[in-house]
Structure formats: structure tokens, C-alpha cells
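> after the sequence you'll find the predicted model.
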Amino acid sequence: MSDAQSTRWPETRPDVGVSVEAVLAEERLEFTDRIIGLEQQVKELQAASRLSPSEAVAVEANLAGMKSSLTWRAGRVVTLPVRVLRVVKRRVLG
């Protein structure tokens, strides 16, 4: 911890420093506050990314339509050798 952070609390006597326990307690509070904030962000992001049932059906239909297109199938054929080599590499190397 830096010297600037160790002088946060005003002391009645200038020769008395902040105890290690007090500094650790403040750090724990800061970490707890940070965790609570991050948990709230995760909740907000999860709520924003959820699709309604009708939106999910529309997305699945759009994906199925895309996968059935000639361009998708041609791309899968063109990239087949690369995908096969990746699978072989994973199995051989670990």
C-alpha cells in the first residue's frame, strides 16, 4: 500500500500511523464494493441479452435460413480441409 493511501484518516496525533488491520479492513470494504458493482453489471448484461420466445424463434429461423443458403454450403465445402486439419491436430497434440 502506498504512503498516500496510509494517510487517509485524520489522526489527532501526527506521529500515529494507520494500523495494518485498519488498512486491511478498508481494502476488504473496497473489494466488497467492487464485487457488488460487478455482480450488478453481470445481472444487467444477462437481462439485456435474454430474448423473448418470439425473438428466439425468429433468430433460429434466420440461422436455419442462412445455413441452408448456397453461400453457406459452399463456404463449408471450401473450409472443410482446414477444419479437418484442426481436428487432427487437436487429437494428435492433445
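Perfect, thanks for sending it.
> switch to C-alpha atoms for all contacts and neighbour counts from now on
Will do.
> please state the offset of stretch 54-64 from the chain centre?
Offset of stretch 54-64 from its chain centre (C-alpha atoms, centre = their mean, to the nearest Å): 25 Å.
> buried set for it?
Within stretch 54-64, no residue counts as buried by 16 or more other C-alpha atoms under 10 Å.
> mind giving me the packing neighbours of the longest helix along the chain?
Longest among the helix segments of the chain by residue count, using DSSP state H, is helix 20-49. Where contact means 3 or more C-alpha pairs under 8 Å, 6 or more residues apart in numbering; DSSP states H and E, helix 20-49 is not packed against any helix or strand.
> and the next helix or strand past it?
Sequence order places helix 53-67 as the next helix or strand after helix 20-49, per DSSP states H and E.
> next up, a second structure to put side by side with the first:
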Amino acid sequence: MSAASNPSWSEDRPDSSLTPEEQTAEGRLELLDRVIGLEQQLQELQAANLLTPTEAVAVERNLASMRSSLTWRAGRVVTLPVRVVRYVKRRVLG
């Protein structure tokens, strides 16, 4: 964060000025506040993506049943030529 893009509260008041120590302390408090906010955001994102073991087993079971269905297997057979061409294209062209 630059001082130009995020002015200090004391810059609005010409009668008050901060000492270098106070400016350093204010900067540290701003960084601490930012770190705490980022930690909270990280915890929220991690909690949103976690599945319970029961949910994970259910998802895996659903995926396995989908892949064993006739529709899935027929789709794989129909798209086989396209997948082969893509594979060869990646191998030949790099």
C-alpha cells in the first residue's frame, strides 16, 4: 500500500501531525488489520470447499454410478475419435 493511494487520517487535519514513530505504529496496525482480514477470508474459503467424509463417499459413489451407466459409455465411444485426434495433435505439435 502506498501512502498516496491510502492517505492517513491525520492528513485531513492540518492541525495534527504524526511523529515518525506514530506513523510507523499506524502502518503496522494497518498491516495487522489486513493480515487478520486475509486470514479470515482464507478460513471462509477453505470451509466452503470441504466435504464431510460422508459427503465425499456419496460424491464418489455418484461419479462411479454415472461412469458405469450406458449413456456415459456410449458417449465415450462416440467422442473417441475426437479425443484421439486431440491427443495426437498435442503429441505432434507439442
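Received, thanks. These numbers come from a predicted model, not from an experiment.
> distance from the centroid: which residue in structure 2 tops it?
Within structure 2, the residue lying farthest from the chain centre (C-alpha atoms, centre = their mean) is Asp15, at 44.0 Å.
> that residue pairs with which position in structure 1?
Asp15 of structure 2 maps onto Thr12 in structure 1, with residues paired by TM-score structural alignment.
> picking up where we left off before, would you mind listing the buried residues in the longest helix of structure 1?
Neighbour-count burial for helix 20-49 of structure 1 flags Val23 (criterion: 16+ other C-alpha under 10 Å).
> residue nearest the centroid of structure 1?
Nearest residue to the geometric centre of structure 1 (C-alpha atoms, centre = their mean): Val42, 8.3 Å.
> for that residue, give its distance to Glu55 of structure 1.
Remark: distance between Val42 of structure 1 and Glu55 of structure 1 (C-alpha to C-alpha, to the nearest Å) = 22 Å.
> how about Ser69 of structure 1?
Distance of Ser69 of structure 1 to Glu55 of structure 1, computed by C-alpha to C-alpha: 21 Å.
> likewise for Thr79 of structure 1?
In terms of C-alpha to C-alpha, Thr79 of structure 1 sits 30 Å off from Glu55 of structure 1.
> cool, and Leu70 of structure 1?
When Leu70 of structure 1 is compared with Glu55 of structure 1 (using C-alpha to C-alpha), they lie 25 Å apart.
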